[in-house]
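Colleague: Quick one, structure for this:
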Amino acid sequence: WSQARYADMYRLLLPDDQAAYAEDAFTSAYRDFASAAKLTAVTPQVISLLVDKDQARARFRVAYSSQTVGDFERENVLTLALAANEWRVRWSPAAILPEMQPGDTVHVLYQASVRGNIYDRAGHALAAQDTYVTVGVVPALIQDERTLLATLSKVLGQPPSAIQEKYKNAARADWFMPVGDISSEQARAFYDELRVVPGVELRETLRRAYPDGALFAHVVGYLGRISEDELRTLHAKGYQSDDFIGKSGLEAWAESYLAGQRGAQLVILTKDGQVRTIAAQRPALHSRNVIVTLNTALQQAAAEALGDRQGAIVALDPRDGSVLAMVSYPAFDPNDFAAGVSATVWSALASDARKPLLNRATQAVYPAGSIFKVVTMAAALENAGFTPASTFTCTGAWSAYNRTWKCYGVHGTLDLVRGLTQSCDVVFYTLGKALYEADPNALSRMARAFGLGAPTGIDLIGEATGLVPDDAWKQRARGEPWYPGDSINLAIGQGDLLVTPLQIAALYAAIANGGTLYRPHVVAEIPAWTEGEPDIRIQPEVIGRLPVSAEHLAAIRRGLEGVTQPPYGTSWRVFQGMPVSVAGKSGTAENIYELPHSWWVGYAPADNPEIVVAAVVENVGEGSRYAAPVVRQVLEAWLRLR
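Modeller: Alright, predicted model coming up:
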């Protein structure tokens, strides 16, 4: 039995029992039991053996290891008899489980927990279970199909032919065939019309609801019907083929908490389908709610600031890495997925070239442009012998290695700090050249130390890695060495460098807080459902320290503070009149399209930062012109909510 050698077992049965039970039925009884319980091991052990002439009784204990209900045991008795001078087994289904009788079968009944809710930091529900009403048709009860279809078409907003298609092929005419769902409010409004139509029935059901629609779509995520691959992994935990599970965002990341653990009962059914007894069971564990760090009012303000332009916004608390807002556009409405997304909606989302299912804040990668210059400045100060007072002369162009690079302006003589404030490309071309000559990989190493080129580890699935190019990467990817021009382009955030908005927000948060890289996190707490269970509270996690001295970091911060101040700041007009000081940097990132991506990232108050906001607006133009006003709008909302 422990080796599933059922054919050998069958040969040990008495002839009368072999006549009563065909070998296929015998084998199926064991296999069906093993399949239902998802047995991983069966361990029989003989306890005693009593022999009386040509009869014998063997007492034995069996330990069953089940993925469905956990480990359980049974003591049992096997009767043996001599037949043609050989001991044979007198068998019945009770040999599998002593409670079984002939004709019985083993089945599993699952008990699902109600899915937990997701709340923002103030207790506002972002995802919750809500009552919906399923409208169905019982074909056998239809008296006037034309009236039925006209009424349902009005209530459901579906053409009559589509409604009829959903019930016309019912296997039995007395079955309830669902044709659509409506809210509780709609059910009350249409109740008097629906209740008088023979053949129409209403049934209440729980379904996932997202009260804010698309506002939190990418962070909270959505549910979808479990796939075959997912079911193979999760079936042992009680998931069934018609279940819905988290597919993206927090719904996916926190699936084990939100879904809880399904209970299971291994039951013995009589041949007429009645439960004879519960052989073993695993109790259901309550699901848990998830509380997040997001602020709904700030999220709404960020969404309004971005509007209908493609891009993303991330707002972090630089003191602990908590995410205050995360917006990506275009978005989608997760409510469309709650009962199973229609083929029409899915086709529209999947074929949309703008990729509305993509969380641009964590999954899209962009060239950084000038927002990367803080990394170049840090590398030059630490590794190439420059100081904050080092001077440079910008004539609008710069030449080296038989090539000329242009600057967007003519800045004259300026020091390194003002070079950052004015975003002078000539300054950073010079730094890139010096870094290459000191160590071709120095700038790439500093970029990685600032958290680029690796996932931040945020508690959302599918985060992009980005790319920090260097000599080894270029040799692998293109079979070419790293040239001086590669370092010069990288110094201004161009070339092959790719970053996510979240990486940039985390990088500037480290600059803002004095050099500590925190792992960004969306989850604040996963409270226990019952007393005695521990709450799970997410603590700030330090993942690194910027390898920059306090003096050099202070110089970088002075350069960023100057960006929003006259007369040299590239964004001072955007931020004039702000009631708190703001430090930050614009970026105008060239890409394969005609217009560059517009970046702005900054923190406030500049002298005691409490918030970092990074914004990217795709293919619109200069950072100070497009992304900077977006960040200002978010900061103004934060000030109102502070």
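
Colleague: drop to CA atoms for contacts and neighbour counts, all remaining ones
Modeller: Noted.

Colleague: just so I have it, where are all the strands in the stretch 451-600 of the chain?
Modeller: Using DSSP state E, counting those that start in this stretch, the strands found in the stretch 451-600 of the chain span residues 516-518, 523-526, 536-537, 542-545, 583-589, 597-604.

Colleague: Proceed likewise with the subsequent sequence, for comparison:
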Amino acid sequence: MAVHARVVRAALALGLTAPLLAGCFEEPSPNDAVRDFLLGWQTEDYAAAAARSDGDPAIVRKTLEDVRLQLDAASIRFSIKGISHSGDTGQAGYHAEVDLGENNPLWRYDGVLPLHLVGGEWKVRWSPSVIHPDLRPGQRLAVATVPVARKPILDRSGNPLQEETILYVAGVRPAKVKDPGKLCEELSRVTGFAQDRLLGRILSSPPQDFVALATFGRSKYAQIQDKLAAISGLQIVTDNPPVAPKSPVQVVGRVTAITAEAEQQLGGPQRAGDTIGRDGLQRAYQDQLTGSTETRIVILDDKSWRQVKELKSWPGRQNTDVRTTIDSGLQTAGDHAVAGARPTALVAVQASTGQVLAVSTSGLNQEKDALAGKFVPGTAFSIVAAHGLVSAGLNPAQRVPCSADRTVGGARFQQSGIAGLVTPTFQTDFAQGCVTALASLARRVNGERLTGSAAQFGIGSGWRLPLKSFSGSVPSAKGDAAVARVIAGQTVRVSPLDMALVAGAVDSGTWRPPVLVTSPAQPTPAAGSAPATEPQPVTIDTAVNAKLRALMRAGVVSGAARAAEVPGGDAVYGVAGQAVQTERKQRKALSWFVGWQGDVALAVVTENPDQGAAAAMAGAFFREGRPPT
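Modeller: Prediction:
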């Protein structure tokens, strides 16, 4: 009963109708012969298929088996298009769908089975044309692939952000391999690649072509070099693709040779370029950088291996380079400014566009910390708080005491270093980063207005980059204590990129979402994922912004950010902030600088109790850097 059910299901897959299965045709009839031949071929029961042909059973069995190997087919399925006969001859049309695997589309074609009566029984008249109408004696099928080199990631000027590195490619020329099965068994044992996938690549490729089977980086190759050399017939060639990342290394990302684990994910030991992005933009834009391999189904002469005919081709998906907004000159300036420092992150953006120009770190990760870090901004948040306060009517010339200690709504704030000044103006408090003065203004603005100001500067707006990023968060604040903590930046969380965009907004008068890649705009989205909705630019009120600019100029001319000034250069605007961040019960003193020079807006945060430490790095950056082109 179970056997009968399997036959019925398989026959239905072949497109046979119920009357045929019910035996409405009396023998001799060609229907059963056609069904059994195609069903045996489809299910790899080659003996059953051979029994329904007039050819030598051994030859038919081997030929049908070889076809699957020559195509490295994951599956072959058939449907019957029609059967006709007259007297003792006839023919059947069939439709074939061959799954070539390796992320290729199905190869679909139509074939014909010639039929005739042999001793009162219908048989398929055997010849290579049974496999495909264009196949002749002395010929075979093969799958020819044309790998495409990985495209580069470029800076804003079109220069590659990678250098050449050496890769070792293990492969074969099938015609020179005496025992492909043994070679693949040994290579699988050494590398972990699936033996059947390796063998399928060899048997399906044109015999004279070099077939790459596995690729290794320098360190991995050094580990297994001797074992690879012991595999008879295996050849090692070197390749020098430009995949070693330049700065910013963690933003650009690293590229590695495909591993056995990646093979399982990608469907085979080969993919265009034989490389895969491990992190950064190399990973985010893997599909665009590699495209997909061009694949052709061809007929070869068995002796000369000359191509006789091309039956089908797929050009593959074209790969493209990825153009970023990184300015290599400013990137170098950023790297020099933070070199050797305590854990530090520096992000520079173009104020007029929001384009990311440089991402430099020391002891921190460029993606996880500079773009996606969640730092306490402390008094660096005074830029956003000042927007809320000025919008609520505060005059920067108003006198606001800067005391050593202040309690607001039960929350205590302490300021060291500048206590004892003659009652300063709010502008002086801002320039010096006086946290007690800032907190004391909690009753001049409510939490809703502060949240609204933060939103105008993109904080918490949910903007996205192709890499991990954080747009910031501001808690809802009710009550004087909660509002004071927000003004003082103690309960706010931001990334350095957040604050660079804040500086850019005050510089240009408009907040803009960040841009890291200009072409293609976004990586290929995952299947079923919704497209990201980017926030729109926000224009800052002109009168309010003019006061913010004056405050930030004072921060450099007479405030705690004096170290950022560049004598003889364009004016620098900014604020030096202090914060304390507690992580895993460890308190870290942070120094911030947020400001700009010309069209370059900058944020620097460093683990340093010296309030002016980040401003000094900003000054070094501005002195060496140059405007983006």
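
Colleague: I371 of structure 1: which of the strands of the stretch 451-600 of structure 1 is closest?
Modeller: strand 583-589 (5.0 Å; Cα to Cα).

Colleague: In structure 2, which residue range corresponds to that closest one?
Modeller: On structure 2, the counterpart of strand 583-589 of structure 1 by TM-score structural alignment is residues 573-579.

Colleague: any chance of the strands of the stretch 451-600 of structure 1 in JSON lines, plus distance to A305 of structure 1?
Modeller: Shown next, in JSON lines, are the strands of the stretch 451-600 of structure 1 (distance: least, Cα to Cα, whole Å):
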{"stretch": "strand 516-518", "distance to A305 of structure 1": "26"}
{"stretch": "strand 523-526", "distance to A305 of structure 1": "24"}
{"stretch": "strand 536-537", "distance to A305 of structure 1": "32"}
{"stretch": "strand 542-545", "distance to A305 of structure 1": "31"}
{"stretch": "strand 583-589", "distance to A305 of structure 1": "17"}
{"stretch": "strand 597-604", "distance to A305 of structure 1": "13"}
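
Colleague: before we move on, the earlier item: just give me the mean distance for the match of strand 583-589 of structure 1 relative to structure 1.
Modeller: With the two structures superposed, stretch 573-579 of structure 2 lies on average 1.3 Å from its match in structure 1, counting by mean Cα distance after the TM-score superposition for structure 1.

Colleague: on that earlier part again, in a markdown table: the strands of the stretch 451-600 of structure 1, plus mean neighbour count and distance to T500 of structure 1.
Modeller: Formatted as a markdown table, the strands of the stretch 451-600 of structure 1 follow (neighbours: other Cα atoms under 10 Å; distance: least, Cα to Cα, whole Å):
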| stretch | mean neighbour count | distance to T500 of structure 1 |
| --- | --- | --- |
| strand 516-518 | 26 | 16 |
| strand 523-526 | 21 | 20 |
| strand 536-537 | 12 | 27 |
| strand 542-545 | 14 | 18 |
| strand 583-589 | 29 | 13 |
| strand 597-604 | 29 | 11 |
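
Colleague: which stretch among these comes nearest N169 of structure 1?
Modeller: Using Cα to Cα, those put strand 523-526 closest to N169 of structure 1, at 45.4 Å.

Colleague: nearest residue to the residue most central in space within structure 1 other than its sequence neighbours?
Modeller: Nearest to the geometric centre of structure 1 sits G249, at 2.8 Å (Cα atoms, centre = their mean). Leaving aside its sequence neighbours, G249 of structure 1 sits nearest to G221 (Cα to Cα, 6 or more residues apart in numbering; 4.0 Å).

Colleague: What lines up with that neighbour in structure 2?
Modeller: For G221 of structure 1, the residue aligned by TM-score structural alignment is G253.

Colleague: ok, its match touching I276?
Modeller: No. Counting by Cα atoms under 8 Å, G253 of structure 2 does not reach I276; the two are 10.5 Å apart.

Colleague: Show me whatever sits in contact with both of these two.
Modeller: Contact criterion Cα atoms under 8 Å, 6 or more residues apart in numbering; residues shared by G253 of structure 2 and I276: 282-283.

Colleague: Report the secondary structure element holding L311 of structure 2.
Modeller: Using DSSP states H and E, L311 of structure 2 sits in strand 307-314.

Colleague: hmm, who's touching the helix or strand that that strand is followed by?
Modeller: On the C-terminal side of strand 307-314 of structure 2, the closest following helix or strand by DSSP H and E is strand 322-324. If you take Cα under 8 Å, 6+ apart as the criterion, strand 322-324 of structure 2 is touched by 151-156, 158, 285, 288-289, 516-520.

Colleague: quick check: whatever helix or strand comes next after strand 322-324 of structure 2 aligns to which part of structure 1?
Modeller: Using DSSP H and E, the next helix or strand after strand 322-324 of structure 2 towards the C-terminus is helix 328-338. Mapped onto structure 1 using TM-score structural alignment, helix 328-338 of structure 2 spans residues 296-306.

Colleague: No further queries at this time; thank you.
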